[in-house]
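Chemist: sequence and predicted model, in that order:
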Amino acid sequence: MRFAIVVTGPAYGTQQASSAFQFAQALIVEGHELSSV
């Protein structure tokens, strides 16, 4: 499955950035495609 992620918080030092990164990693580990962030 292909995903695109929209992160609405600042890029560094926030929970939003950390959560988005962890979600992106989990997608890739499970074999999904991340088309854009």
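Modeler: All right, it came through fine.
Chemist: going by C-alpha atoms from here, please, whenever you check contacts or count neighbours.
Modeler: OK.
Chemist: what number of residues lie near the closest residue to A24 other than its chain neighbours?
Modeler: Distance criterion CA to CA, 6 or more residues apart in numbering; nearest residue to A24, sequence neighbours excluded, is L34 at 7.1 Å. By other CA atoms under 10 Å, 15 other residues sit near L34.
Chemist: packing partners for the helix or strand encompassing L34?
Modeler: Per DSSP states H and E, L34 falls inside strand 33-36. Secondary-structure packing of strand 33-36 (3 or more CA pairs under 8 Å, 6 or more residues apart in numbering; DSSP states H and E): strand 2-4, helix 15-29.
Chemist: so who does the residue nearest to A24 touch?
Modeler: 2-5, 24, 27-28 (CA atoms under 8 Å, 6 or more residues apart in numbering).
Chemist: another one to put next to it:
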Amino acid sequence: MIFGCFVVVVFVFFFVSSEQEENAMIAKQSARILFIF
């Protein structure tokens, strides 16, 4: 359940990053952290 919420947050982050390139890098880092998990 907690992991599911985390995935949703990352997904929203990716959506917001589409507009801002700086956030895009943060979103990619978050995605990599998710992959490590």
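Modeler: Ah, there it is. Small disclaimer: the values here were computed from a predicted structure and weren't measured.
Chemist: that older thread, which of the contacts of L34 of structure 1 are buried?
Modeler: Applying 16 or more other CA atoms under 10 Å to the contacts of L34 of structure 1, the neighbour count classes 24, 27 as buried.
Chemist: can I get the contacts of L34 of structure 1 in a markdown table including distance to A11 of structure 1?
Modeler: Listed next are the contacts of L34 of structure 1 as a markdown table, based on distance: CA to CA, whole Å:
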| residue | distance to A11 of structure 1 |
| --- | --- |
| R2 | 22 |
| F3 | 19 |
| A4 | 16 |
| I5 | 13 |
| A24 | 14 |
| L27 | 19 |
| I28 | 20 |
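Chemist: out of the contacts of L34 of structure 1, who's nearest G13 of structure 1?
Modeler: Of all these, G13 of structure 1 sits closest to A24, with 17.0 Å by CA to CA.
Chemist: map that closest one across to structure 2 for me.
Modeler: Counting by TM-score structural alignment, A24 of structure 1 corresponds to A31 in structure 2.
Chemist: from what I can see its match touches V10, true?
Modeler: Yes: with contacts counted by CA atoms under 8 Å, A31 of structure 2 reaches V10, the gap being 7.1 Å.
Chemist: can you tell me the centre-most residue of structure 2?
Modeler: Centre of structure 2 computed as the mean C-alpha position; nearest residue by CA atoms, centre = their mean is V10, 2.9 Å away.
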